[in-house]
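Colleague: Sharing a model prediction with you, sequence too.
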Amino acid sequence: MKAPLSEDDIRQMAARWLPSSHNLKRIRIITDTTDFFRVDYGDVVVLGDDSYLIRHNAKEGRFGIDDDVKFWVKRAIDLKTGNPKILKLVFYEKFTSHVGAIAFECFRSPRKEARILELVSGHENFMHGYAITDQAENIIRVLEVIEGKTVHDYVLSMKLDHQTYFHDRFPVILDNFIECIKAIRFLHEHGEKHGDIRRDHILIDRHSQRYRWIDFDFNYRHRENVYGYDLFGLGNVLIFLAGMGDVLLPALKKEKNPALDTLVEEDLNIVLNHRVANLKKIYPYIPESLNTIMMHFSKGANWFYESTEQLLHDLDAYQKSI
């Protein structure tokens, strides 16, 4: 059996990635990541037989808001292979989210994300990695880096009018998004949920061009439909993709869009009431069959999707109708 590396060995391995002026004796070797704020640039986190040099905290930009620093998520280098990795340390938070009158209790669960990483190993529409505990029994997720844009950034980067986008680009984007919905169906069939479905949680892999889900450490509780929160998230992403971005009431008012005269409360998104769900009133060329699907996520909906299978069935019917 190979002897474990000494702290001096680990520091020497880390030296190749640090400035020559860096004092190697000051490199901290960390085996307990409980206080993730203290895990910083130039530290080495040791997990089992592997060592990871911390580079910086990950950031997350949300829908035009400045990047938020995620202090519990670290970009790192695997000192054995030199490959970049992402370390997700343990961070607990919880909040209540509302969809119309329906309340969902949401909370972070490292254990749940660890289960899903094992479940989706090799699945092309998810991020990959594994979970391991540090010396304090914190469940750390070691993730492969996916190179590529989020779907959010990809769609908003297009310099096209909506009609050209809808007819020329949206069909391919929808095909890929349907694969994402099927991936969520895979989770649901195995009794798991994504928990935080957003368009910035789908990365387009630069190498494979696959759309891949990331960040599934959120869980939620709801008695009526355990998969309901995921379904509302899928609906929000679909409306964003069909609209080539969010269609916002303030923007419509600013541009004095004539469609404002026809919009009613029932046409708005049930989750985010400043967004329009009834896109056909804005873009009349959107087929009724697609618009009907999106209206299931509006304030005027009289029933909601209860499974990914129902949503996929309707999207399949839409695609066959055009």
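Modeller: That came in fine, so what should we check first? The model shown is predicted, which means the values in this text are computed figures rather than measured ones. Numbers count the residues shown, from 1 in each chain.
Colleague: going forward, measure contacts between C-alpha atoms and count neighbours the same way
Modeller: Fine.
Colleague: State the next helix or strand along the chain beyond the helix or strand hosting residue 55.
Modeller: Per DSSP states H and E, residue 55 falls inside strand 50-60. Sequence order places strand 68-78 as the next helix or strand after strand 50-60, per DSSP H and E.
Colleague: Tell me which residues are up against that following strand.
Modeller: 36-37, 50-61, 83-91 (Cα atoms under 8 Å, 6 or more residues apart in numbering).
Colleague: and the helix or strand that that strand is followed by, what does it pack onto?
Modeller: With elements assigned by DSSP H and E, the helix or strand that comes after strand 68-78 is strand 84-88. Helices and strands touching strand 84-88, as assessed by 3 or more Cα pairs under 8 Å, 6 or more residues apart in numbering; DSSP states H and E, comprise strand 68-78, strand 139-144.
Colleague: and here's the other structure:
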Amino acid sequence: MSSEVRELVKKLMPDYSLSRPGKVFTDTTEFMDIDYGDVILLGDEHYLVLKNEMERRFGIEDPKYWVKRVRHMESNTPRILKLVFYENFPMKIGPFEIKCYRSPKKEARILDLVRGDRRFMQGVTHKDEKGNAVRVLDIVRGRRLDVVVHKIEADHYTYFHEHFPDILEKYIGACEAIRFLHNHDEKHGDIRRDHLWVEYDSGDYRWIDFDYAFELYENPFGLDVFGLGSILVYLVGKANITMSCAREAGMLECLEADLEPEDYSVVIGNRVVNLRKIYDYIPKELNNVLMHFSSGSRVFYESVDELLIDMTAALKAVRRL
């Protein structure tokens, strides 16, 4: 098969140098067998595989073998292919145990729903010869929002007063994008910091990765709402603040705070959400939003609409500082 791939490269990408021509795959079921130099054929379109994408969390990189960085050979442009991969796992948040699973069909539906909406990543879905729903994605040229925030060189007071108001306003827009999904009876399913990107050219906030789904009968959209809250806590604090990290960083204002068990997150129990106890200039209206995601909360947000009402009021309070 190497000669076939070599001829394809010569014909479609004559200026491209390929050190190891591989095989042509029309069936992507066994995605672990597909590697650098192989070609995936979807209909009449050819995609040259360059590498596996990586999952980067907690300082660790894990290969995502079902997600391939490729080059669309007919146009010589980069793309990402997400091949069909199923998994499921439980998640516990407060009193709720949630069944989470991966659904390629659900992501395909959302890609159709948000086509042309720049608040979301863009792409199309093609079936391989075995009927696998392969999602062909445009690459978002940008950087994760949390990385952008982390790299702002300012102490927290300066960050909060000079940078955070605009960040919060744009984040409210990102939350409105999730409300759009919910209004169409769809969930993002995996809302976390590394799935919200800031585009280089426009500065727009854009959501990526929609293939997780979940079952939470008490509140069908609840996990998305908790995810939005977790991102907000990070943005307000300019970090996820834990007492161990505070000690290592010498953050005296954290160490001197009179924190109680109910001041911590209901989602990840060692993260502080009652940030007003650490930074007393955080308006009460904003801290009240954060406290809905604390282990001590008796009332959780049931919808993005409820969250947006309080966040909009909080933005006005932040702007008045």
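Modeller: Everything's here; your move. What you are looking at is a predicted structure, and each value in this text was computed from that prediction instead of being measured.
Colleague: now the helices and strands packed on strand 84-88 of the first structure as a markdown table including distance to residue 251 of the first structure and mean neighbour count?
Modeller: Converted to a markdown table, these look like this (distance: least, Cα to Cα, whole Å; neighbours: other Cα atoms under 10 Å):
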| stretch | distance to residue 251 of the first structure | mean neighbour count |
| --- | --- | --- |
| strand 68-78 | 25 | 19 |
| strand 139-144 | 38 | 21 |
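Colleague: for these, which one sits closest to residue 247 of the first structure?
Modeller: Closest approach to residue 247 of the first structure among these (Cα to Cα): strand 68-78, 24.1 Å.
Colleague: mean distance, the closest one to its aligned residues in the second structure?
Modeller: Compared with the second structure after fitting, strand 68-78 of the first structure deviates on average by 0.7 Å (mean Cα distance after the TM-score superposition for the first structure).
Colleague: Read off where that strand ends up in the second structure.
Modeller: Taken onto the second structure by TM-score structural alignment, strand 68-78 of the first structure occupies residues 62-72 there.
Colleague: try stretch 153-160 of the first structure
Modeller: On the second structure, the counterpart of stretch 153-160 of the first structure by TM-score structural alignment is residues 147-154.
Colleague: cool, and stretch 34-53 of the first structure?
Modeller: Under TM-score structural alignment, the match for stretch 34-53 of the first structure is residues 29-48.
Colleague: Run through who's touching the matching stretch.
Modeller: By Cα under 8 Å, 6+ apart, stretch 29-48 of the second structure touches 5, 18-26, 28, 49-52, 65-66, 70-74, 83-84, 126-130, 132.
Colleague: let's go with 6 Å and repeat that
Modeller: The contact list for stretch 29-48 of the second structure (Cα atoms under 6 Å, 6 or more residues apart in numbering) reads 20-26, 49-51, 65-66, 70-73, 128.
Colleague: mind checking what residue 109 of the second structure lines up with in the first structure?
Modeller: Using TM-score structural alignment, residue 109 of the second structure sits opposite residue 115 in the first structure.
Colleague: quick one: what helix or strand has residue 111 of the second structure in it?
Modeller: Going by DSSP H and E, residue 111 of the second structure is in helix 104-113.
Colleague: what's the mean deviation for that helix versus the first structure?
Modeller: Compared with the first structure after fitting, helix 104-113 of the second structure deviates on average by 0.2 Å (mean Cα distance after the TM-score superposition for the first structure).
Colleague: between that helix and strand 77-82, how big is the angle?
Modeller: For helix 104-113 of the second structure against strand 77-82, the angle by axes from the mean of the first three to the mean of the last three Cα atoms, to 10 degrees is 140 degrees.
Colleague: what about the residue opposite residue 171 of the first structure in the second structure once aligned, which helix or strand?
Modeller: With the correspondence set by TM-score structural alignment, residue 171 of the first structure lines up against residue 165 in the second structure. Per DSSP H and E, residue 165 of the second structure falls inside helix 164-183.
Colleague: do the same with residue 239 of the first structure
Modeller: Here residue 239 of the first structure is assigned to helix 228-242, by DSSP H and E.
Colleague: which residues in the second structure does that helix align to?
Modeller: So helix 228-242 of the first structure sits over residues 222-236 in the second structure, by TM-score structural alignment.
Colleague: from the middle of its chain, how far away would the matching stretch be?
Modeller: Chain-centre distance of stretch 222-236 of the second structure: 11 Å, with Cα atoms, centre = their mean, to the nearest Å.
Colleague: Start and end of the match of stretch 34-53 of the first structure, how far apart?
Modeller: End-to-end distance for stretch 29-48 of the second structure: 17 Å, by Cα to Cα, to the nearest Å.
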